[in-house]
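In: I'd like to go over a predicted model; first the sequence, then the structure.
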Amino acid sequence: MTPLDQLQVFKAMHDSPHARLEHSAHLGDGLAAALWNNRHDARDYEAPSHHTLSCYIADGTGTFRRDRPGHTGAPDKLCIMPAGSASHWVVNGSIRLAHLYISQEQFALGCVSLLDREPRELQLQEATFLDDPEQARRFRQLIALDWDEPAERLLTSSLAHEILDHALLSQVGLRQGLRLKGGLAAHQRRQLSEYVEGHLDQPLSLGELAALCNLSEYHFARMFRESFGLPPHQYLLARRLAKARQLLRYGQLPLGEVALLCGFASASHFSNRFRQALGATPGAYRTALKS
């Protein structure tokens, strides 16, 4: 994921002379978290390139959006700030809040795998001071963990995925007035998704996937990215890692078998890819989630 100081919402908070960063961490898989204190401030978020989910942990009763001064926050209220959406905030008094930053690539993966829709068809719906006790509970669990301790950071990552999945199922809607151009047909996208899921344990080439759609590799790669929101190799790696996380969390297979079932050439290759994505080895991930 982009370094934290390059995420627009994080940077806008960090640049404030009034806001104080308590803690922050990359959680892998295009997710990052931060815990803030702020007081007597005004913050502007100008069309960020990432999504931000926030939960008010304490205070916030004097916080409002400039265009909605009569609507103020409170503990456990949630705000959803989609990528590309500008918002302007005033903080009267104090506030403590948690942020979860989500890359557009991770959002795209969720749209395809969880909702079976093209990411460009969908949008995360903006919400201000939303009541969602289940999400608020997850945020409170998330900030109670020690993000500097490797095992607890992995638990934090798991919670962040639960928060994202909940948001995808409850706060995503169709883009209005959208006329899609290019990309793959819906049946081609579903065929590819099913084929990839059914062959994760096998080497898959760009040519093999392109042949399923009767396209050249060049045109297939371009159209795949339009429909899936990320390139074929990145999608394939993400699905392999997702399957690996599931096998590690709910099974007892040796790591070498998990590697082969997920299409990695060797246990060392699997370990390197897993660590690059999640910041920990497969063994450490299994231990953290089993403990």
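Out: On my side now, so go ahead.
In: going forward, measure contacts and count neighbours with C-alpha atoms only.
Out: Noted.
In: does residue 44 belong to a helix or a strand, and which?
Out: Assessed by DSSP states H and E, residue 44 sits inside strand 31-45.
In: From the chain's centroid, how far away is that strand?
Out: 19 Å (Cα atoms, centre = their mean, to the nearest Å).
In: Take this one as well and set it beside the first:
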Amino acid sequence: MANTAQMRITGDFMADYLPGEPLALTSRPRIDDVVIQLFSHRSINEPITVPAVVEPLLVLVLAGAARVEERVPGGEWEATEVSAGDFFLTQSDDPYEMRWQTHGGETFEVMHLYLGLPLIERASRELSGQASAPLRLRDVSGARDSHITFVLQQLRSELIEQRTPSALFAQSLAQALAVHLLRSYPAETQAGRRVNALQAYKLRKVTEAMTAHLDDEFSLAKLATLAELSEYHFSRLFKRATGLAPSQYFIRLRMARARQLLLESQRSVIDIGLEVGYSSASHFSQVFRREVGVTPSEFRGT
């Protein structure tokens, strides 16, 4: 095996450097500028060196929970507690080391998505309005983003569950994701450093509280108190961890729950709006259309 400290690889070859069992995606169409891999991991006590990858790498935890530790070679370990729904994002020019300990003897299932540079460049040109160097993404560890989770689950469903998966549909999802990442997670000016964001356990405590009270009025003060921070510092660190302001993240959680109920239940649009905190059907429809792109009824197909 080549010396990972002196090379950068493409996503197609990452499976050669990672332990665990890659889950085969048999008879799937090839998608231009997109590489998707599924892995099932057990605990890794000895550090592994992850080579720098040419493309931005997005990793979504699909199942299980683990304590994941990362460091630059020879540096201090940075630990993050993660479970299903958490994601990692990296566009590092240098290799780094990882190890992880799964909880309860469970396997730790993840999905890797590599977005090709042409895809990133197209999204970057559209956002910047000029042919400049592509925008870079920052490193994020153990954060949550309902939009990322939704798109990656859609990609997984299309490629695994559909009998005749559509490369065009998968490509459009990947393009939309590239735009979201560039908007929400642009690199800080200090390259190569992990972002000083809200600690993972505090982020989890806050997002779980949000999810449990989607029908309540949003309160920045309550969330900041839960995180034991001032409102200013909580808002700043929360946005660094998730790419969204707390209020916007709360709306995204509401819309994710509304989408689920619209697809999986026969409840009325009014009832679903009430469950996610909107006493006015017109207000719910307005917010849903702004966030999702269609009205609740159109999303349901009725």
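Out: Perfect, thanks for sending it. Since we're looking at a predicted model, the values are computed, not measured.
In: And the TM-score between these chains?
Out: Once superposed, the chains reach a TM-score of 0.51 (TM-score structural alignment, normalised by the length of structure 1), with 173 aligned residues with a Cα RMSD of 3.1 Å.
In: re the thing from before, buried residues in the strand holding residue 44 of structure 1, which are they?
Out: By 16 or more other Cα atoms under 10 Å, the buried positions in strand 31-45 of structure 1 come out as 31-39, 41-45.
In: okay if I get those as TSV plus distance to residue 107 of structure 1?
Out: Listed next are these as TSV, based on distance: Cα to Cα, whole Å:
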residue	distance to residue 107 of structure 1
31	10
32	13
33	15
34	19
35	21
36	24
37	27
38	28
39	31
41	30
42	28
43	25
44	23
45	19
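In: In a helix, residue 22 of structure 2, correct?
Out: No - Residue 22 of structure 2: not assigned to a helix; according to DSSP: H, G, I helix; E, B strand; the rest coil it is strand.
In: Can you check which helix is longest in structure 1?
Out: helix 150-170 (DSSP state H).
In: Report the mean deviation for that one after fitting onto structure 2.
Out: Mean deviation of helix 150-170 of structure 1 relative to structure 2 after superposition (mean Cα distance after the TM-score superposition for structure 1): 2.1 Å.
In: list the helices and strands that helix packs on?
Out: If contacts are counted by 3 or more Cα pairs under 8 Å, 6 or more residues apart in numbering; DSSP states H and E, helix 150-170 of structure 1 sits against strand 20-28, helix 104-115, helix 133-144, helix 282-290.
In: so which of these is the most packed in?
Out: helix 104-115 (a mean of 19; mean count of other Cα atoms under 10 Å).
In: against structure 2, where does stretch 210-226 of structure 1 fall?
Out: Mapped onto structure 2 using TM-score structural alignment, stretch 210-226 of structure 1 spans no residues at all.
In: and that stretch, which residues are buried?
Out: 210, 213, 217, 220, 221, 222, 223, 224, 225, 226.
In: thinking again about what came up before, can I get the helices and strands packed on helix 150-170 of structure 1 in TSV including distance to residue 88 of structure 1?
Out: Listed next are these as TSV, based on distance: least, Cα to Cα, whole Å:
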stretch	distance to residue 88 of structure 1
strand 20-28	19
helix 104-115	22
helix 133-144	23
helix 282-290	39
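In: quick one on the thing from earlier: contacts for the longest helix of structure 1, please.
Out: 27-28, 31, 100, 110-111, 114-115, 124, 135, 138-139, 141-142, 145-147, 278, 280, 284-285, 287-289 (Cα atoms under 8 Å, 6 or more residues apart in numbering).
In: Run the angle between it and strand 31-45 for me.
Out: Relative orientation of helix 150-170 of structure 1 and strand 31-45, computed by axes from the mean of the first three to the mean of the last three Cα atoms, to 10 degrees: 60 degrees.
In: relative to strand 20-28, how tilted is helix 150-170 of structure 1?
Out: Using the same axes, to 10 degrees: helix 150-170 of structure 1 against strand 20-28 is 80 degrees.
In: quick one: helix 150-170 of structure 1 to chain centroid distance?
Out: 8 Å.
In: and the next element down the chain from that helix?
Out: Next along from helix 150-170 of structure 1, by DSSP H and E: strand 172-174.
In: what does the next helix or strand after that following strand correspond to over in structure 2?
Out: Counting by DSSP H and E, the element after strand 172-174 of structure 1 in chain order, helix or strand, is helix 186-198. Following TM-score structural alignment, helix 186-198 of structure 1 has no partner segment in structure 2.
In: Just the buried positions in helix 186-198 of structure 1, please.
Out: So helix 186-198 of structure 1, judged by 16+ other Cα under 10 Å, has buried residues 189, 190, 192, 193, 196, 197.
In: wait, what's in contact with the counterpart of residue 36 of structure 1 in structure 2?
Out: Aligning on TM-score structural alignment places residue 36 of structure 1 opposite residue 39 in structure 2. If you count contacts by Cα under 8 Å, 6+ apart, residue 39 of structure 2 has them with 20, 21, 22, 23, 109, 110, 111, 112.
In: Can you tell me how far the nearest residue to residue 39 of structure 2 once chain neighbours are set aside is from residue 60 of structure 2?
Out: Among residues not flanking residue 39 of structure 2 along the chain, residue 22 sits closest, at 4.4 Å (Cα to Cα, 6 or more residues apart in numbering). As judged by Cα to Cα, to the nearest Å, residue 22 of structure 2 and residue 60 of structure 2 stand 15 Å apart.
In: and what of residue 43 of structure 2?
Out: From residue 43 of structure 2 across to residue 60 of structure 2, the span is 17 Å (Cα to Cα).
In: Repeat that for residue 49 of structure 2.
Out: Residue 49 of structure 2 is 19 Å from residue 60 of structure 2, where distance means Cα to Cα.
In: How about residue 140 of structure 2?
Out: Distance from residue 140 of structure 2 to residue 60 of structure 2, by Cα to Cα: 12 Å.
In: Could you do residue 122 of structure 2 as well?
Out: 23 Å.
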